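Undergrad: Dropping a prediction and its sequence here:
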Amino acid sequence: MTNQRKIIHIDMDCFFAAVEMRDNPSLASLPLAIGGSRSSRGVIATCNYPARAFGVRSAMPTGQALKLCPQLHLMAGNMDKYKTVSRQIRAVFQRYSDVIEPLSLDEAFLDVTDSSHFAGSATRIAEDIRRVILAETGLTASAGVAPNKFLAKIASDENKPNGLFVITPADVAAFMATLPLAKIPGVGSKTAERLAKLGLRQCKDIAGCDLALLVKHFGAMADSLIKRSQGIDERPVRVERHAKSVGVEHTLATDIAAYQDCVNALSVLWPKLQMRLANQGNQGLHKIGVKLKFSDFRQTTVECQSNSVSLEQFMPLLQQAWQRRQQQGVRLVGLQLGFNSPNPGQLSLPF
């Protein structure tokens, strides 16, 4: 009989901003954001909690952030410094488990199912990881403990910042019953609205829903909705390997009908892709691509070969993808990169 899986998701609190506040405590009381500038277009990579109180959020266009918070303190950021701190945090993880799946510089999954630390208590392991990170880096982390990755990631957001939330196997059914469907990855605001029109707002509502109705309205997504609404996630924690590709995508709150809006949405994804790439190390870039999903759930990807990448290089690909919409709106945008083999050269990507 296999052991019940014990998964921890660690998520650093406003990581880039937290590093800057640690190094300059006078910034702690100011609304602070990393990314963009007052004199040029850009997007917010992350922001601290005083800035979030004004409605500023990660991936928000800098101009919009400044309208919400005119006194926002903007910093360009220092990726080399953030990478150094990320390596410190990764070293802490390795004291507790060899089964680690980094998601970005500031978050990772750990499988501690077979760990002997603290008599195998995942909760106590997560508590100690947070304690050690704070002691050695001066930064706080939030953690989620659960039987699978999906639940652990949701749990880590429950008591942010600097919190811990545990979902035991016995708790799963009750926790999932009242969980809003909008919290399931892939369910954006628009999909949540469509679900609500069918009377589906919480995960428990899916259980009593006719499968044919779900398939009719949500196609291939119906299977994922059913599994996630029951707290089912069979994906293993994958030990870090050189990725063949990386990508970021976003399901939009409302479908886009104007090309410039699509350009803006793609631009917002750019800093997220930069963060993903910062965690990959030196790899040879082979191709870049743009993905669009339309209102009728068709999707298309346009790619081209390239050994370097910048935001401007995605624009011709976006134009080609946009022309395939057949008068439909766009409900999802994504950026993709494909790699050759490990370490043949340094990827050229400015921060």
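TA: Received it, and whenever you're ready, just let me know what you need. Numbers count the residues shown, from 1 in each chain.
Undergrad: From now on I want contacts and neighbour counts done on CA atoms only, so please keep to that.
TA: Fine.
Undergrad: where's residue 133, which helix or strand?
TA: helix 122-137 (DSSP states H and E).
Undergrad: what comes up buried for that helix?
TA: 122, 123, 125, 126, 128, 129, 130, 132, 133 (16 or more other C-alpha atoms under 10 Å).
Undergrad: Next: stretch 256-264.
TA: Buried residues in stretch 256-264, counted by 16+ other C-alpha under 10 Å: 256, 262.
Undergrad: another structure for you, compare them:
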Amino acid sequence: MPQLRSLFLDMNSYFASAEQQLNPALRGKPVAVVPSLTDATCCIAVSYEARPFGVRTGTNVGQARRMCPGLQLVEGRHENYITLHHQIIKAVETVLPVDEVCSIDEMHCRLSPQHREVEAARGLAAEVKRVIAEQVGPYLRCSIGLAPNHFLGKVASNMQKPNGLVVITRDDLPNRLYQLELDDLPGIGRNMLRRLQKCGIRTMQQLCSLSRKEMREAWKSVVGEQYWLMLRGDQYSSRETTRRTVGHSHVLPPKLRTDGGAYAVLVRLLHKAAARLRTMGFLTSRMAITIKYVGEMPNWTVKPYVGQVQDTPTLLNHLNRQWSQRPPGGRPLQAAITLLDLKPAGQISLPLFEEDRRPCRATEAMDLVNEKLGLNALYFASMHDTREAAPMRIAFTNIPDVQAEMSRPVDS
């Protein structure tokens, strides 16, 4: 009897479904969740009712409104999605333990020995769907993949949406995969797809027929061998990746598309990024500052070296220095701050002079106050007029805790 080891859960069109769950007036209607109510930005989630019109995640909002005249635009309320995310995990764990939270809308569970046969695993998956509907909400549908490993579980969860339940056993391999396109596999993006096509690999059947050595040669790394194993239902241990950047960006609302507005948003973004940097225990040595403009004016991007730091005032000094040297002209459209070349604080040698070793007292005080009262209870005066700009965003692989992140009138 074929054995299954992985239950992979993928919430369907999560942000849009969350809005429909929270607001009955949106149910059954085409919905797009957007970062701000402007045609210049893109949809970050769309409901299944909007998809027959061709609206997808990433579609320009102005274009989406033309494609789907009845489209309901909802500005993202990320604190609500985080709250529902934790409620979903709690519900799932009444059925089986969650082994890994992969993103805001995905999680992986290992099947216990008594649930590895197909019918037992199917029953467990049906129970997971039931408890999410009953304990969190019936409009939060999910697709579940059951497979011999985590990788194929994710593949299976994408094969039937919405509200799907797909089983892939070892006996199904590799034939069950032949219906897929190469880029249906996790990790095969545009560049990797081109590389495979240059090697003459254009179908899933061709990929699955490669030897382990040929797979490694196609990827030009050991990753190819990992794919060879995963496609056959085997397990493998992946090395944990090292975080290299922390950053935030924000499309400016019309009233902030000025030099002063763009600068204030940059300060806010830097405040958020530096606070995250300290929370994670990293130092940064380089900062990328970017302004995108309306029209044809080229983007402005600089990447100054900032030493090995994590305190906000030092980073603000570097921002001010670069801002004073930026080229004149243009109407700002988007602002972004990214802290680069991160290293764990414990791996960095102390500065030679004692005064440089002291942590910034202002930063320490801000962190202590914000830890107790909310992330932005205390903030820099230069970002006062942009308190409602650059609201909470969810990096799909980094789900914050609402209580730690949220504070009104300023959010994270």
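TA: Happy to help now that I have it. Remember, predicted model here, so these are calculated numbers, not experimental data.
Undergrad: Give me the TM-score for this pair.
TA: The TM-score (TM-score structural alignment, normalised by the length of structure 1) is 0.65; 284 aligned residues with a C-alpha RMSD of 4.3 Å.
Undergrad: on that earlier part again, for the helix holding residue 133 of structure 1, what is the distance to the chain centroid?
TA: Computed by C-alpha atoms, centre = their mean, to the nearest Å, the chain-centroid distance of helix 122-137 of structure 1 equals 22 Å.
Undergrad: Now do that helix: everything it contacts.
TA: The contact list for helix 122-137 of structure 1, computed with C-alpha atoms under 8 Å, 6 or more residues apart in numbering, reads 6-8, 85, 88-89, 92-93, 96, 112-113, 117-118, 139-145, 164, 166.
Undergrad: next helix or strand past the longest helix seen in structure 1?
TA: In structure 1, with assignment by DSSP state H, the single longest helix is helix 259-278. Later in the chain than helix 259-278 of structure 1, the nearest helix or strand by DSSP H and E is strand 283-294.
Undergrad: Quick one: list the elements packing against that following strand.
TA: Under the contact criterion of 3 or more C-alpha pairs under 8 Å, 6 or more residues apart in numbering; DSSP states H and E, strand 283-294 of structure 1 touches strand 299-305, helix 311-322, strand 330-342.
Undergrad: that older thread, got the buried residues for the longest helix of structure 1?
TA: Quick answer for helix 259-278 of structure 1 (16+ other C-alpha under 10 Å): 262, 265-278.
Undergrad: just stretch 18-29 of structure 2 next, same as before
TA: 18, 19, 20, 21, 26, 27.
Undergrad: host element of the second one?
TA: For residue 19 of structure 2, the enclosing helix or strand under DSSP H and E is helix 14-22.
Undergrad: Put together TSV for the buried residues of helix 122-137 of structure 1, with distance to residue 293 of structure 1 on each row.
TA: Shown next, in TSV, are the buried residues of helix 122-137 of structure 1 (distance: C-alpha to C-alpha, whole Å):
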residue	distance to residue 293 of structure 1
122	39
123	39
125	40
126	38
128	42
129	39
130	39
132	43
133	40
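Undergrad: if I pick the closest residue to residue 113 of structure 1 other than its chain neighbours, what's in contact with it?
TA: Leaving aside its sequence neighbours, residue 113 of structure 1 sits nearest to residue 6 (C-alpha to C-alpha, 6 or more residues apart in numbering; 4.7 Å). Going by C-alpha under 8 Å, 6+ apart, residue 6 of structure 1 touches 111, 112, 113, 122, 145, 146, 147, 148.
Undergrad: Much appreciated, bye for now.
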